[in-house]
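Chemist: got a predicted structure plus its sequence, pasted below:
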Amino acid sequence: MQGPKAASFGLKTMLVLLLALALPLPAAKPESPEAEASAVFDTLHFGDTREQVLAKLKASKIVELRVAEALLGRFGLNGSFQTRKDVGGLRCRLFFDWSKHGLLREVSLQTEALPADAYPIQLKACWADLAKLLTTLYGAPVQQGDFPPLASLSDGACLASHYWRLAGGGTAILGSARDNKNYTTVVRFIQQELQSIAIP
């Protein structure tokens, strides 16, 4: 008993198939707005692994490496990336905190640490621009206040002025911090959803 005959194609059919194979595949659909809205900062999400965070940072159009990539193994991710553009005249460096399982649970943006005489000028300008930027991204803040007074910052303190609820869960907090005699403007993206913050 003979098996089924192999299908044969005429010249016209073969040309159609070859043309179809030569055509580019349809472009992939962009991510939905809901997926983008759930990002914490840029394309980072809470729960990302270190490997995912590194890959996203390297592909980012918002941040860039400030150390040689070969040195990442020595220095780690903290402080190794910064914003490509100035915010209020200053670049912001990225810092990360991880769960015990190695998953992302906090992202913070910090300016370079500057002395007290820069606090009411450069750091305040950066703070004001960040407040505008975060409001553009996340809507009106749930709570807002003035730029934290220099005198209210004790060594090691971090005082908040604004906070926003994130669409995908979590909170963005804007404020300033002191380390010894140096000061920074800080934005923290945390997993917790706050009800209120203490504003000096």
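Modeler: Thanks, I have the structure now. Residues are numbered from 1 along each chain as shown.
Chemist: going forward, measure contacts and count neighbours with C-alpha atoms only.
Modeler: Will do.
Chemist: contacts only, for Ala172.
Modeler: Tyr163, Trp164, Arg165, Leu166, Val187, Arg188, Phe189, Ile190 (CA atoms under 8 Å, 6 or more residues apart in numbering).
Chemist: excluding its backbone neighbours, what's nearest the last one?
Modeler: In other words, Ile190. Leaving aside its sequence neighbours, Ile190 sits nearest to Glu106 (CA to CA, 6 or more residues apart in numbering; 4.8 Å).
Chemist: quick check, that neighbour in a strand?
Modeler: Yes - per DSSP: H, G, I helix; E, B strand; the rest coil, Glu106 lies within a strand segment.
Chemist: just to revisit the earlier point, quick one: which of the contacts of Ala172 is nearest Glu34?
Modeler: Leu166 (12.1 Å; CA to CA).
Chemist: hang on, the earlier thing: please tell me how far the residue nearest to Ile190 sits from Phe189.
Modeler: As judged by CA to CA, to the nearest Å, Glu106 and Phe189 stand 6 Å apart.
Chemist: now the element after the host helix or strand of Lys132, going C-ward?
Modeler: Applying DSSP states H and E as the criterion places Lys132 in helix 124-138. Remark: after helix 124-138, the chain's next helix or strand is strand 143-144, criterion DSSP H and E.
Chemist: immediately after that next one, which helix or strand?
Modeler: Past strand 143-144, the next helix or strand by DSSP H and E is strand 158-165.
Chemist: relative to helix 124-138, how tilted is that following strand?
Modeler: Counting by axes from the mean of the first three to the mean of the last three CA atoms, to 10 degrees, strand 158-165 lies at 20 degrees to helix 124-138.
Chemist: which other helices and strands contact strand 158-165?
Modeler: helix 124-138, strand 143-144, strand 171-179 (3 or more CA pairs under 8 Å, 6 or more residues apart in numbering; DSSP states H and E).
Chemist: now the angle from the last one to helix 124-138?
Modeler: When you say that, I think you mean strand 171-179. With the same axes, to 10 degrees defining the directions, strand 171-179 sits at 170 degrees from helix 124-138.
Chemist: check which residues of strand 171-179 are buried.
Modeler: Buried residues in strand 171-179, counted by 16 or more other CA atoms under 10 Å: Thr171, Ala172, Ile173, Leu174, Gly175, Ser176, Ala177, Arg178, Asp179.
Chemist: what's the closest of these to Ala59?
Modeler: Out of those, the member with the shortest distance to Ala59 (by CA to CA) is Ala172, at 22.9 Å.
Chemist: against that first model, consider the following:
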Amino acid sequence: MQQENTIKDLQLRIALYEDMRAYNSLYLLLFDGLHRFAFSIVKSREVAEEVVSDTFIKLWQKRKEILEVDNLKVYLFVMTKNFSLNHYARMNKMLHVRLEDLAVEEVIEFNNPEHMLISNEIINRIHAAIRQLPPQCRLIFQLVKEDGMKYKEVASVLGLSVLTVRNQLAIAIKKVTAALPPQYMALLQFHDRFSPS
């Protein structure tokens, strides 16, 4: 909720006052999530960085219009998706690319102090379980669990129903938690953190 309020405040400052500091703050706040999302499509960190830059350039160009945008975070994820798919299509000389046809790379990172207590074997099991998820399921898992998006936001970004997002996330959680030995469940409290709310 705090991030939503911060984004709304930055959105107003950009739209009303052309505030470059607010624009830079918004960029820093959302860059990591947008970069991971773009990378999952374009498979190149450099290209993903370009895609995010293009997204923010376009945002600045449309700064007067963004007051009409209800959810700027979702708006930026959709814009990033479109730029990523356009790049992917250009590179592969395809006329039409569907998100569900892409092989989404694993981009979930376990890098907070709590995860550092987990053995490499368990982390490898978690990563293996995530890699085995179908691409759309893996992407939904990333957007909800890594980027903290709500089901409705993910549904808007990916053009899916909220029910589909909820079901795909439940499948992902079930498969990822099934990869863990029972004795680690209590230590990780993984199921509680990764259960749909």
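Modeler: Nice, I can see it. Since the model is a prediction, treat every value here as computed from it, not as a measurement.
Chemist: got a TM-score for the pair?
Modeler: The TM-score (TM-score structural alignment, normalised by the length of the second structure) is 0.30; 109 aligned residues with a CA RMSD of 6.1 Å.
Chemist: any idea which helix or strand carries Trp60 of the second structure?
Modeler: Going by DSSP H and E, Trp60 of the second structure is in helix 45-61.
Chemist: what does that helix contact?
Modeler: With CA under 8 Å, 6+ apart as the criterion, helix 45-61 of the second structure contacts 23, 27, 31, 34-36, 38-39, 42, 66, 76, 79-80, 83-84.
Chemist: who's in contact with Val78 of the second structure?
Modeler: Contacts for Val78 of the second structure (CA under 8 Å, 6+ apart) come out as Ser156, Val157, Leu158.
Chemist: same question, Ser84 of the second structure
Modeler: By CA under 8 Å, 6+ apart, Ser84 of the second structure lies in contact with Ala38, Ile41, Val42, Ala48, Val51.
Chemist: report the two of these separated the most.
Modeler: Farthest pair in those (CA to CA) is Ile41 and Val51. Separation: 10.6 Å.
Chemist: of those two, which one has the most company?
Modeler: Legend: neighbour count by other CA atoms under 10 Å for Ile41 of the second structure and Val51, higher for Val51 (26 against 21).
Chemist: look up how far Thr80 of the second structure lies from that one.
Modeler: From Val51 of the second structure to Thr80 of the second structure the distance is 7 Å (CA to CA).
Chemist: which residue is the nearest non-sequential neighbour of Val63 of the first structure?
Modeler: Nearest residue to Val63 of the first structure, sequence neighbours excluded (CA to CA, 6+ apart): Thr83, at 4.2 Å.
Chemist: pretty sure the one you found contacts Cys92?
Modeler: Yes - Thr83 of the first structure is in contact with Cys92 according to CA atoms under 8 Å; the separation is 5.5 Å.
Chemist: these two - which one has more neighbours?
Modeler: Higher neighbour count among Thr83 of the first structure and Cys92: Cys92, with 25 against 20, using other CA under 10 Å.
Chemist: would you agree the more buried one is in contact with Leu109?
Modeler: Yes - contact criterion CA under 8 Å: Cys92 of the first structure and Leu109 qualify, at 5.5 Å.
Chemist: picking that back up, gap between the residue nearest to Ile190 of the first structure and Pro33 of the first structure?
Modeler: Taken as CA to CA, the span from Glu106 of the first structure to Pro33 of the first structure is 22 Å.
Chemist: for these two, work out which one has more neighbours and name it.
Modeler: Neighbour totals were compared for Glu106 of the first structure and Pro33, and Glu106 leads with 22 against 8 (other CA under 10 Å).
Chemist: so that one versus Asp97 of the first structure, what's the distance?
Modeler: Here the criterion is CA to CA. By it, Glu106 of the first structure lies 5 Å from Asp97 of the first structure.
Chemist: swap in Leu114 of the first structure?
Modeler: Distance, Leu114 of the first structure to Asp97 of the first structure, by CA to CA: 23 Å.
Chemist: who has more neighbours out of these two?
Modeler: Counted by other CA under 10 Å, Leu114 of the first structure and Asp97 do not tie: Leu114 has more neighbours, with 17 against 14.
Chemist: got the contact list for that one?
Modeler: By CA under 8 Å, 6+ apart, Leu114 of the first structure lies in contact with Asn182, Tyr183, Thr184.
Chemist: dump the residues you listed to JSON lines, plus neighbour count, secondary structure and distance to Arg74 of the first structure.
Modeler: Formatted as JSON lines, the contacts of Leu114 of the first structure follow (neighbours: other CA atoms under 10 Å; DSSP: H, G, I helix; E, B strand; the rest coil; distance: CA to CA, whole Å):
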{"residue": "Asn182", "neighbour count": "16", "secondary structure": "strand", "distance to Arg74 of the first structure": "25"}
{"residue": "Tyr183", "neighbour count": "27", "secondary structure": "strand", "distance to Arg74 of the first structure": "26"}
{"residue": "Thr184", "neighbour count": "27", "secondary structure": "strand", "distance to Arg74 of the first structure": "25"}
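Chemist: ok, the residues you listed vs Gly73 of the first structure, which is closest?
Modeler: For the contacts of Leu114 of the first structure, the closest approach to Gly73 of the first structure (CA to CA) belongs to Thr184, at 26.0 Å.
Chemist: that closest one touches Ser176, doesn't it?
Modeler: Yes - at 5.6 Å, Thr184 of the first structure counts as touching Ser176 under the criterion of CA under 8 Å.
Chemist: tell me what the longest helix seen in the second structure is packed against?
Modeler: Longest helix in the second structure, counting residues (DSSP state H): helix 20-42. The contact analysis (3+ CA pairs under 8 Å, 6+ apart) places helix 20-42 of the second structure against helix 2-17, helix 45-61, helix 72-92.
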